[in-house]
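**Q** Return a 3D structure for these sequence lines:
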Amino acid sequence: MLGLYAMIAHRNFLKKFVGMTIFQTAIILFFLLLSVKRDATLPILVPGVADPRAYMNPLPHALMLTAIVVMVATAGVALAILIRLHAVAGSLEEDRVDGPEADGPPGR
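**A** The predicted model follows:
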């Protein structure tokens, strides 16, 4: 909830970015905690263990690893955009950054 609050409440784009990162990390942690199985073994077939419920499901971990890669890529692109925005606009505050509507109608 902290990440969602930071994305909604703050007017600074860098603070929104930090909130987005916290939110993404919390979602990944949530899914990993849901996938934990007590008294489960690694999903490697072992002689003598025939019950499939005795194994952990590796799919949630693989999906969250993919989500981490996407999160890092998103963070890199967002930081590049924030650096460029600060260089062009001189600020990362929403109120001080002029949008495209400040230049007039498109097509001029």
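
**Q** For the rest of this, base every contact and every neighbour count on C-alpha atoms.
**A** Noted.

**Q** quick one: what helix or strand has residue 87 in it?
**A** helix 59-89 (DSSP states H and E).

**Q** Please name every helix or strand in contact with that helix.
**A** Contacts of helix 59-89 with other secondary structure elements, assessed using 3 or more Cα pairs under 8 Å, 6 or more residues apart in numbering; DSSP states H and E, are made with helix 13-34.

**Q** For the helix it packs on, buried residues please.
**A** 13-17, 19-24, 28 (16 or more other Cα atoms under 10 Å).

**Q** Go through those residues and name the one nearest residue 94.
**A** residue 13 (7.0 Å; Cα to Cα).

**Q** got TSV for the buried residues of helix 13-34, with distance to residue 61 too?
**A** As requested, those are arranged in TSV below (distance: Cα to Cα, whole Å):
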residue	distance to residue 61
13	31
14	29
15	29
16	27
17	25
19	23
20	21
21	19
22	19
23	18
24	15
28	9
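
**Q** this one next, for a side-by-side:
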Amino acid sequence: MPLMYYLGLSAFMFTIGILGVLLRRNPLVVFMALELMFNAANLAFVAFAAFHKVLDGEIFVFFVITTAAAEVAIGLALIIAIFRTKHSVDIDQMSELKG
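**A** The predicted structure follows:
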């Protein structure tokens, strides 16, 4: 398959992720959209690495997956803490938590 197919799919996935972040108000959906954006970037890394026959893209993907897993763990812990205090996970109400 040509490289452009993979890059087109990656761009489509990234666009859906951006729309999810911008249009949704539920933090869990926002986290899923962020993960979709990370996976789109990973697909592009792997596609370029396979096209150029090097392993740099696959190695970089492992670092991105590790970072994404840490981001999800911390983000979900914050959402649970906010839900316990506010009894809601609406993003608009989270701005009231400032100092």
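
**Q** Kindly provide the TM-score of these chains.
**A** The TM-score (TM-score structural alignment, normalised by the length of structure 2) is 0.75; 85 aligned residues with a Cα RMSD of 1.8 Å.

**Q** Mean deviation, the helix holding residue 87 of structure 1 versus structure 2?
**A** Helix 59-89 of structure 1 differs from its equivalent in structure 2 by a mean of 0.9 Å after superposition (mean Cα distance after the TM-score superposition for structure 1).

**Q** which residue numbers in structure 2 go with that helix?
**A** Here helix 59-89 of structure 1 aligns to structure 2 at residues 56-86, judged by TM-score structural alignment.

**Q** from the middle of its chain, how far away would that stretch be?
**A** Averaged C-alpha coordinates place stretch 56-86 of structure 2 at 9 Å from its chain's average position (Cα atoms, centre = their mean, to the nearest Å).

**Q** For it, buried residues please.
**A** Of all the residues in stretch 56-86 of structure 2, those buried under the rule 16+ other Cα under 10 Å are 57-58, 61, 64, 68, 72, 79, 82.

**Q** And stretch 90-97 of structure 1, by the same measure?
**A** Residues of stretch 90-97 of structure 1 classed as buried: 91-93 (neighbour count, 16+ other Cα under 10 Å).

**Q** Regarding that stretch, how distant is the last residue from the first?
**A** From the first residue to the last, stretch 90-97 of structure 1 extends over 8 Å; the measure is Cα to Cα, to the nearest Å.

**Q** just to revisit the earlier point, mind putting the buried residues of stretch 56-86 of structure 2 into JSON lines with distance to residue 94 of structure 2?
**A** Converted to JSON lines, the buried residues of stretch 56-86 of structure 2 look like this (distance: Cα to Cα, whole Å):
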{"residue": "57", "distance to residue 94 of structure 2": "37"}
{"residue": "58", "distance to residue 94 of structure 2": "37"}
{"residue": "61", "distance to residue 94 of structure 2": "32"}
{"residue": "64", "distance to residue 94 of structure 2": "27"}
{"residue": "68", "distance to residue 94 of structure 2": "22"}
{"residue": "72", "distance to residue 94 of structure 2": "18"}
{"residue": "79", "distance to residue 94 of structure 2": "10"}
{"residue": "82", "distance to residue 94 of structure 2": "8"}
